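Trainee: have a look; sequence and predicted model below, questions after that.
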Amino acid sequence: MTRTALVTGASSGLGAEFARQLAARGADVVLVARDRDALAQVADGIRAASGSRVEILPADLLDDDDLAAVEARLAEGVDVLVNNAGFGLDLAFEKNAVVDEVRHLRLHVEVALRLTHAALPAMLERGSGRIVNVASVAGFVPRGTYGAAKGWLISFSRWANVTYAPRGVTVTAVCPGFVHTNFHERLGLPPGEEGVAPGLWLDAGTVVREGLRDAARGRAVSIPSLRYTLLVAASRILPDGVVVRAASRGR
């Protein structure tokens, strides 16, 4: 039976890559993002490459009615949910507009919580399903409100995986480091001006491939690449002051 995967933030970056790789594995995909035209381009590419059925669901997940529509689609039943939608803010919390910080928190935490809650009943009734929450290695270190939000997502995923895996539903937090996508461009940083050492960049295809592999193995946390696994391990034993200064490099 063909599986169905719903991916948020699917118009570009990691979201589009998740959709492509899931389709290549035989899944039909539901693409969710605000930009209908961008979703259509991704959908055309997936159909041409894999022949999978692609459904477009344009939605602003911070709009109550749009979010409700996505929740309703999940309640109909999907096999895989990828909570990927998100955006970044300047690390200078005191300079950011509080309304932007609240929107940031809602998208990374509340929206992921609500979509997971919407998808779970059908998955549990069927006795199978996978939920992938795209977090970040920032969730393991003190790094502004982005790291704090991703830390919540990691903790939630670890708890949910222990709770629901025995009933057939696994939950995995995929935690990449810096990835070559348009994420930093949306922060107004052209390529080469992100302040990130070349050796810390990851390829989107590799991140998604390793994340899906770990999700298939039922792991609660996936940290793509050995270099970031080692950096996270080091952050757990170093003083907060050292970790915060190191994590503040790059955007």
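Mentor: Good, I have the coordinates.
Trainee: from here on, just use CA atoms for contacts and neighbour counts.
Mentor: OK.
Trainee: what ranges do the helices span in the stretch 151-251 of the chain?
Mentor: In the stretch 151-251 of the chain, helices defined by DSSP state H, counting those that start in this stretch lie at 204-216, 226-235, 240-247, listed in chain order.
Trainee: among those, show me which one is buried the most.
Mentor: Among these, helix 204-216 has the highest mean neighbour count (mean count of other Cα atoms under 10 Å), at a mean of 19.
Trainee: turn the helices of the stretch 151-251 of the chain into JSON lines, columns for distance to residue 187.
Mentor: Supplementary listing: these in JSON lines, determined by distance: least, Cα to Cα, whole Å:
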{"stretch": "helix 204-216", "distance to residue 187": "18"}
{"stretch": "helix 226-235", "distance to residue 187": "23"}
{"stretch": "helix 240-247", "distance to residue 187": "17"}
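Trainee: who wins for proximity to residue 22 among those helices?
Mentor: Taking Cα to Cα, helix 204-216 is the member of those nearest to residue 22, at 8.6 Å.
Trainee: what packs against the strand or helix carrying residue 131?
Mentor: Taking DSSP states H and E as the definition, residue 131 sits inside strand 129-134. Packed against strand 129-134 by the contact rule (3 or more Cα pairs under 8 Å, 6 or more residues apart in numbering; DSSP states H and E) you find strand 80-83, helix 112-126, strand 169-174.
Trainee: okay, angle between the longest one and strand 169-174 too, please.
Mentor: Translated: helix 112-126. Counting by axes from the mean of the first three to the mean of the last three Cα atoms, to 10 degrees, helix 112-126 points 150 degrees away from the direction of strand 169-174.
Trainee: how big is the angle separating helix 112-126 from strand 129-134?
Mentor: Orientation of helix 112-126 against strand 129-134 (the same axes, to 10 degrees) gives an angle of 160 degrees.
Trainee: same question for the last one.
Mentor: Orientation note: strand 169-174 sits at an angle of 20 degrees relative to strand 129-134 (the same axes, to 10 degrees).
Trainee: on that earlier part again, any residues touching the strand holding residue 131, and which ones?
Mentor: Taking contacts as Cα atoms under 8 Å, 6 or more residues apart in numbering, the residues outside strand 129-134 that touch it are 78-84, 112, 116, 123, 153, 157, 168-175, 215.
Trainee: and stretch 225-237, by the same measure?
Mentor: Contacts of stretch 225-237 with the rest of the structure, by Cα under 8 Å, 6+ apart, involve 137, 140, 141, 176, 177, 200, 207, 223, 243.
Trainee: take a look at this one as well, against the first:
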Amino acid sequence: MTIHGKWTLVTGASSGIGEQFARQLAKQGSYLVLVARSQSKLESLASELRKRYGIKAEVIPMDLAKEGAPSELYRQCQLLKVDIELLVNNAGFATHGLFEEVSGERQHEEVMLNVAAVVDMTHLFLPDMLRRSSGAVINVASTAGFQPLPYMAVYGATKAFVLSFTQALWWENRNRGVKFFALCPGSTDTSFFNVVGAEEASVGKKDTPERVVEVALRALEEGKLYVVPGVQNYFGAQLSRFITRKQSLRLVGSMLRPRKGSGNNKNPGNQSDLAGRTIR
């Protein structure tokens, strides 16, 4: 798809994978609507990309985990008179620990951002794309979406939802001019694991946000349904197809079991604006 001179909206754009989407799309000449909670980071990034690539960039600071936030974001885009050609649903975060010990409020926010916001954003922006018979939606899922995650139960379930949701809409819209694509990274070198509060949530060698986004944009151009960057990550994601569910749970659970003294997120902590996220 041609993105030069057209508008892309990136959520979770202040750092990590979201920031890389903004940088690489700006390099291709895309105009940008950057969304995250941190206005100062967004303003700094937008200013840099305007100067470097001569693009237009709008900043909308917003917490998409809040009820009604996607609708307000869509309204602001209408006021700005921007038609979104590419929607990148990237914002999200994870929690780690025994389910009953993790803050219930925090896990509710996790579902609101990782699931509800993705559904609402897609439902709001898709009709405009269909009217033009042109556009694309990238949803950042994770290798976490391919199997249940003991000690990260809510996060794994949200990513399984995103993967299933995206694949279903890929089929519905395959002949209507709008592309759908799921990015499923493994461990990625962002501040995701600092926010989660557990380094054991990182599995395997960490990829770079730059390479993850390069792979994603190439796969979108090729019309792929989803992509798992990295050979090791790909085979890891497919492993659950060849072993029993109990074997899969035993393997993943042993890797993600909280270490003594590592913390379990009883304190809600700081929400991530990244989708650097995946257990990737």
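Mentor: That came in fine, so what should we check first? What you see is a predicted model, and the numbers here were worked out from it, not measured in a lab.
Trainee: give me the TM-score for this pair.
Mentor: Overlay of the two chains. TM-score (TM-score structural alignment, normalised by the length of structure 1): 0.92; 247 aligned residues with a Cα RMSD of 1.8 Å.
Trainee: dump the helices and strands packed on strand 129-134 of structure 1 to TSV, plus distance to residue 71 of structure 1 and mean neighbour count.
Mentor: Putting these into TSV (distance: least, Cα to Cα, whole Å; neighbours: other Cα atoms under 10 Å) gives the following:
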stretch	distance to residue 71 of structure 1	mean neighbour count
strand 80-83	11	26
helix 112-126	5	18
strand 169-174	18	28
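Trainee: quick one: closest of those to residue 97 of structure 1.
Mentor: Ranking these by distance to residue 97 of structure 1, with Cα to Cα as the measure, places helix 112-126 first at 22.4 Å.
Trainee: distance from that closest one to the middle of the chain?
Mentor: 16 Å (Cα atoms, centre = their mean, to the nearest Å).
Trainee: how close does that helix sit to structure 2?
Mentor: Using mean Cα distance after the TM-score superposition for structure 1, helix 112-126 of structure 1 ends up 0.5 Å from its aligned counterpart in structure 2, as a mean over the superposed pairs.
Trainee: which residue numbers in structure 2 go with that helix?
Mentor: Mapped onto structure 2 using TM-score structural alignment, helix 112-126 of structure 1 covers residues 118-132.
Trainee: what are the contacting residues of the matching stretch?
Mentor: Stretch 118-132 of structure 2 has contacts (Cα under 8 Å, 6+ apart) with 70-71, 74, 83-85, 87, 89, 135-137, 139, 162, 176-178.
Trainee: same check, this time on stretch 244-251 of structure 1
Mentor: For stretch 244-251 of structure 1, contacts defined as Cα under 8 Å, 6+ apart pick out 90, 91, 138, 141, 142, 143, 184, 194, 195, 196.
Trainee: likewise for stretch 37-45 of structure 2?
Mentor: With contact meaning Cα under 8 Å, 6+ apart, stretch 37-45 of structure 2 is reached by 12, 13, 14, 34, 35, 36, 59, 60, 61, 62, 63, 273.
Trainee: structure 2: strands as residue ranges?
Mentor: With DSSP state E, the ranges of strands along structure 2 come out as 7-11, 31-36, 57-61, 84-89, 135-140, 178-183, 226-227.
Trainee: can I get the ones you listed in a markdown table with distance to residue 237 of structure 2?
Mentor: Rendered in a markdown table, the data for the strands of structure 2 read as follows (distance: least, Cα to Cα, whole Å):
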| stretch | distance to residue 237 of structure 2 |
| --- | --- |
| strand 7-11 | 25 |
| strand 31-36 | 29 |
| strand 57-61 | 34 |
| strand 84-89 | 21 |
| strand 135-140 | 15 |
| strand 178-183 | 13 |
| strand 226-227 | 11 |
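Trainee: please name whichever of those strands is nearest to residue 171 of structure 2.
Mentor: strand 178-183 (8.5 Å).
Trainee: specify the angle between that closest one and helix 117-132 in degrees.
Mentor: With the same axes, to 10 degrees defining the directions, strand 178-183 of structure 2 sits at 150 degrees from helix 117-132.
Trainee: and residue 167 of structure 1, what pairs with it in structure 2?
Mentor: Per TM-score structural alignment, the equivalent position to residue 167 of structure 1 in structure 2 is residue 176.
Trainee: quick one: residues contacting its match.
Mentor: Going by Cα under 8 Å, 6+ apart, residue 176 of structure 2 touches 130, 133.
Trainee: so for structure 1, the centremost residue is which one?
Mentor: If you average the C-alpha coordinates of structure 1 and look for the closest C-alpha using Cα atoms, centre = their mean, you land on residue 134, 2.3 Å from that point.
Trainee: please tell me how far that residue sits from residue 172 of structure 1.
Mentor: Taking Cα to Cα, to the nearest Å as the measure, residue 134 of structure 1 falls 8 Å from residue 172 of structure 1.
Trainee: how about residue 20 of structure 1?
Mentor: Plainly put, residue 20 of structure 1 is 19 Å away from residue 172 of structure 1 if you go by Cα to Cα.
Trainee: returning to what we had before: buried subset of the contacts of stretch 244-251 of structure 1?
Mentor: 91, 138, 141, 142, 143, 184, 194 (16 or more other Cα atoms under 10 Å).
Trainee: burial measure for residue 53 of structure 1, as a count.
Mentor: Counted with other Cα atoms under 10 Å, residues neighbouring residue 53 of structure 1 total 16.
Trainee: equivalent analysis for residue 96 of structure 1, please.
Mentor: By other Cα under 10 Å, the residues close to residue 96 of structure 1 number 12.
Trainee: got a list of what the aligned partner of residue 103 of structure 1 in structure 2 touches?
Mentor: Using TM-score structural alignment to pair residues, one finds that residue 103 of structure 1 aligns to residue 109 in structure 2. For residue 109 of structure 2, the set of contacting residues under the criterion of Cα under 8 Å, 6+ apart consists of 65, 66.
Trainee: any idea how far residue 109 of structure 2 is from residue 17 of structure 2?
Mentor: Counting by Cα to Cα, the gap from residue 109 of structure 2 to residue 17 of structure 2 is 20 Å.
Trainee: repeat that for residue 219 of structure 2.
Mentor: 16 Å.
Trainee: among the helices of the stretch 151-251 of structure 1, which comes closest to residue 98 of structure 1?
Mentor: When those are ranked by distance to residue 98 of structure 1, counting by Cα to Cα, first place goes to helix 240-247 at 22.1 Å.
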